[in-house]
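Novice: attaching a predicted model along with its sequence, questions to come.
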Amino acid sequence: MLIFHNPAHARHDGRQEMFRGRLVPCHETPARLAHVMAELQRRPVGELRTPGDADLALIRRVHQPRYVDFLATAWDEWVALDPENAAVDVLPSVWPVRGFRDDVLPLNFAARVGLFSFDAGSPLTAGTWDAARTGAACAIDAARALLAANAPRATMALTRPPGHHAGADFYGGYCFLNNAALAAQALRDGGARRVAVLDVDYHHGNGTQSLFYERADVMTLSIHGDPSTEYPFFLGHADERGAGAGAGCNLNLPLPAGTDFSGWSAALEQALAEIRRFGADALVIALGVDTFEGDPISRFRVSSADYLRIGAAIATLGLPTVFTMEGGYAVAEVGINVVNVLEGFVA
């Protein structure tokens, strides 16, 4: 396995997020990736590499150019408004809801922050663009490595901030560029006929679903907490099956809070069967380990040992596979749980 890790990830280090009505320290921290790297030193499952430069042309095909331009310049613009802003992260305060226009790009900076975001829990910092762009490079390089001569069976984009909540022109859920979607598009560009993206994070991969919802060449599947009670709330229901050419190419498997591994693994088997039926010839796993029983913001009951079984089950597909790092906020256990998935897969 080749593991592309993000040397710029710690540049994105938010001070606060809005969580359940209060400003609190961010759950998504550089320590998450540090624990994974430490566990990989203890239990190597592959070769660590750093990525090359990000393919901005590919990023601008998956994400709208005006959104990418905003991310690239937002921090400098924020500080230019007032030098004291350098001590305060960017959080949105106003959003265009139903009936409002989103086709006209506002001149006001606060309005543009709201236009391109969907929650107040994702601080934009001085290093957000560098970290997100380098993470995208990890995902693209991981996908392209699968298509090279003498390709490995699997690769990983070990990066933060995560990506699966980011859509064509919006960020949220700690996500700014959608690494799983970028990997899937890179696989398609490289010759994969059909790609499946399986999201196993506790939270629905709303950004990934929205990016591919009307496409027949990329199937999106997500096992997650029921959106009637769990973030991101407004997508992820079982009746969302795709539209237009993509009808039947989206599968959501929402599960109630408190689901244990027996219930979760039954959903996984359903998803794997659907991937086989679809005829995918490459696979992207949006790997969140916030399904863990000790996660502070999630409510499933998956144990550390269960992640070995998850990796082994995914491996039964026999597909070239890219893993992208998503959520997991029980920081001390994140490394164990991520490496357990990888170890179960390669074994």
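Specialist: That came in fine, so what should we check first?

Novice: from now on I want contacts and neighbour counts done on CA atoms only, so please keep to that.
Specialist: Fine.

Novice: what about the residue nearest to I140 when sequence neighbours are not counted, how many neighbours?
Specialist: Distances taken as C-alpha to C-alpha, 6 or more residues apart in numbering put A183 closest to I140, at 5.1 Å, once the chain neighbours are dropped. When neighbours are counted by other C-alpha atoms under 10 Å, A183 registers 29.

Novice: quick check: A183 vs S93, distance?
Specialist: Relative to S93, A183 is positioned 32 Å away (C-alpha to C-alpha, to the nearest Å).

Novice: and if you look at G207?
Specialist: Look at G207 and S93: by C-alpha to C-alpha, they are 21 Å apart.

Novice: and if you look at A136?
Specialist: The value you get for A136 to S93, if C-alpha to C-alpha is used, is 27 Å.

Novice: what residues does the strand ranked longest in the chain touch?
Specialist: Criterion DSSP state E: the longest strand present in the chain is strand 218-225. With contact meaning C-alpha atoms under 8 Å, 6 or more residues apart in numbering, strand 218-225 is reached by 184, 194-205, 208-209, 212-213, 231, 236, 249-257, 264, 267-268, 271, 275, 278, 299-300.

Novice: OK, contacts around A143?
Specialist: Applying C-alpha under 8 Å, 6+ apart, the residues near A143 are 155, 183-184, 186-187, 322.

Novice: again, only this time at 10 Å
Specialist: By C-alpha atoms under 10 Å, 6 or more residues apart in numbering, A143 lies in contact with 137, 154-157, 180, 182-188, 190, 282-284, 320-323.

Novice: do T155 as well
Specialist: Going by C-alpha under 10 Å, 6+ apart, the list of residues near T155 reads 1-4, 46-47, 138-139, 141-146, 284, 320-324, 342.

Novice: another one to put next to it:
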Amino acid sequence: MKTFYADEQKTHDPKMFLSSGAAQPNPEKPERIERLVAGAKAAGSEIHRPRNHGLKSIAAVHTPEYLEFLQNIFLRWSRIEGASNEVIPNIHPLARTGSYPASAVGQAGYHMADTACPISADTWISACWSAWSAVEAADAVLSGDRSAYALCRPPGHHAFADVAGGFCFLNNSAIAAQHLVKDGRRVAILDVDLHHGNGTQGIFYGRADVLTVSLHADPVRFYPFFWGHADERGEGLGLGYNYNLPLPRKTGDDGFLQALSAALRRIEAYAPDALVVALGLDAYEGDPFGGLSVSTPGFARIAQAIAGLGLPSVIVQEGGYLCDALSDNLTAFLTGFGNAGR
């Protein structure tokens, strides 16, 4: 299986976020790439640099208003006297309808859901190369590879069409899925991250051409709180095309795999001909966020079950934070996926 990533993805280096009202070091660090590269290599994956795909695939998912904001907000913010070194919102609208603010401060609040996605001088270019890694992996599958791994960092599944959040700026999984749809594929997205992929759900919530399925810690007491509940089934044309499986805190291998079986049945009922796996390794029992309790061997079992669908698959990296087993968890997943059916 090929792995795609670019060194430019390391330059985004966020310094802080707020957790329960307290400033904390941001856990979405560039070192994640080094650990994940090591894990991919240990699984026998070849590392490839993606091409610069421009904005076309990104703009197929995100609004031009939002993309213009991401490209220019840091420079505009840096001109504000006394502004922080990173773009961090201090105001959010109660409703995002009607007028659009002209000020950098107002636009930051409009386009950033929380404090976990600070924007620096290097954020835009890192986010673009992350998205291009996902596009390149999708292209590999379209060219005949049975699977490809996009080492996306920064991650993407909390990014809506025009809102950043939860360490995410461009929704890499959605961009890969839309790229496959454009080529005529019928696509399902399976998100196995610790956190609900609220941005991915939001992008496709009113559409019937992409099925979105997510297993995650129950958001009633866990980020992202306001999305990811079992009664969120889609709307309009998309009603019945969104399936959430919230899990109790500390769910381990057996409970996760039981829920995964239900997720796979739903995907089979949709009859897709391509799959995007939003791979979060933060469901690990030793991950700093501590929401679920999947073991390292459990990731191999999860991968084997998903690979059993027999679908051409784009695996897109989402969460999974610095801990001793991060590399091993990726190795277990990629190895399990590649060995399924042998």
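Specialist: Arrived safely, thanks for sending. Small disclaimer: the values here were computed from a predicted structure and weren't measured.

Novice: which of G207 and S93 of structure 1 has more neighbours?
Specialist: The neighbour comparison of G207 of structure 1 against S93 (other C-alpha under 10 Å) goes to G207, with 27 against 12.

Novice: what's near enough to touch the aligned partner of Q258 of structure 2 in structure 1?
Specialist: Following TM-score structural alignment, the counterpart assigned to Q258 of structure 2 within structure 1 is A266. Taking C-alpha under 10 Å, 6+ apart, we find A266 of structure 1 in contact with L272.

Novice: what's the helix or strand for A266 of structure 1?
Specialist: helix 261-278 (DSSP states H and E).

Novice: and that helix, how far from structure 2 on average?
Specialist: In the superposition with structure 2, the average deviation recorded for helix 261-278 of structure 1 is 0.7 Å (mean C-alpha distance after the TM-score superposition for structure 1).

Novice: could you check the angle that helix makes with strand 218-225?
Specialist: With axes from the mean of the first three to the mean of the last three C-alpha atoms, to 10 degrees applied, the angle from helix 261-278 of structure 1 to strand 218-225 works out at 170 degrees.

Novice: which bit of structure 2 covers the next helix or strand after helix 261-278 of structure 1?
Specialist: Later in the chain than helix 261-278 of structure 1, the nearest helix or strand by DSSP H and E is strand 282-287. Alignment of strand 282-287 of structure 1 against structure 2: residues 274-279, by TM-score structural alignment.

Novice: what's the offset of the matching stretch from the middle of its chain?
Specialist: In terms of C-alpha atoms, centre = their mean, to the nearest Å, the centre of stretch 274-279 of structure 2 is found 10 Å from the chain centre.

Novice: how about the helices of structure 2, start to end?
Specialist: Taking DSSP state H as the criterion, structure 2 carries its helices at 31-42, 56-59, 64-78, 104-111, 123-142, 172-182, 198-204, 253-270, 296-307, 326-339.

Novice: how much does the fifth one stray from structure 1?
Specialist: It stands for helix 123-142 of structure 2. For helix 123-142 of structure 2, the mean deviation from structure 1 after alignment is 0.8 Å (mean C-alpha distance after the TM-score superposition for structure 1).

Novice: run the chain-centre distance for that helix.
Specialist: Distance, stretch centre to chain centre, for helix 123-142 of structure 2: 12 Å (C-alpha atoms, centre = their mean).

Novice: which residues of structure 1 does that helix align to?
Specialist: Going by TM-score structural alignment: helix 123-142 of structure 2 matches residues 128-147.

Novice: which parts of the matching stretch are buried?
Specialist: 128-147 (16 or more other C-alpha atoms under 10 Å).

Novice: kindly report the same for stretch 54-67 of structure 2.
Specialist: 57-58, 61-62, 66-67.

Novice: do stretch 322-329 of structure 1 as well
Specialist: 322-329.

Novice: then stretch 202-220 of structure 2?
Specialist: Buried, per 16+ other C-alpha under 10 Å, within stretch 202-220 of structure 2: 202-219.

Novice: do the same with stretch 109-126 of structure 1
Specialist: 110-126.

Novice: next: stretch 263-279 of structure 2.
Specialist: If you call a residue buried by 16+ other C-alpha under 10 Å, then stretch 263-279 of structure 2 has these buried ones: 263-264, 266-267, 270, 272-279.

Novice: one more: stretch 234-254 of structure 1?
Specialist: 235-237, 240-242, 246, 248-254.

Novice: which of the residues you listed sit farthest apart?
Specialist: With distances taken as C-alpha to C-alpha, the most widely separated pair in the buried residues of stretch 234-254 of structure 1 is G246 and P254, at 19.9 Å.

Novice: M325 of structure 1 matches what in structure 2?
Specialist: Checking TM-score structural alignment: M325 of structure 1 goes with Q317.

Novice: picking up where we left off before, in JSON lines: the buried residues of stretch 322-329 of structure 1, plus distance to I336 of structure 1.
Specialist: Formatted as JSON lines, the buried residues of stretch 322-329 of structure 1 follow (distance: C-alpha to C-alpha, whole Å):
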{"residue": "V322", "distance to I336 of structure 1": "19"}
{"residue": "F323", "distance to I336 of structure 1": "16"}
{"residue": "T324", "distance to I336 of structure 1": "16"}
{"residue": "M325", "distance to I336 of structure 1": "14"}
{"residue": "E326", "distance to I336 of structure 1": "15"}
{"residue": "G327", "distance to I336 of structure 1": "14"}
{"residue": "G328", "distance to I336 of structure 1": "11"}
{"residue": "Y329", "distance to I336 of structure 1": "12"}
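
Novice: what's the closest of these to M18 of structure 1?
Specialist: Using C-alpha to C-alpha, Y329 is the member of those that lies nearest M18 of structure 1, at 15.8 Å.

Novice: can you pull the contacts of the closest one?
Specialist: Y329 of structure 1 neighbours (C-alpha under 10 Å, 6+ apart): 26-29, 31-32, 288-292, 294-298.

Novice: cool, P65 of structure 1 as well?
Specialist: Taking C-alpha under 10 Å, 6+ apart, one finds 56-57, 59, 71, 168-169 in contact with P65 of structure 1.

Novice: what's around the closest residue to A347 of structure 1 other than its chain neighbours, how many residues?
Specialist: Excluding the flanking residues, the one nearest A347 of structure 1 by C-alpha to C-alpha, 6+ apart is A312, at 7.2 Å. The number of residues packed near A312 of structure 1 is 19, by other C-alpha under 10 Å.
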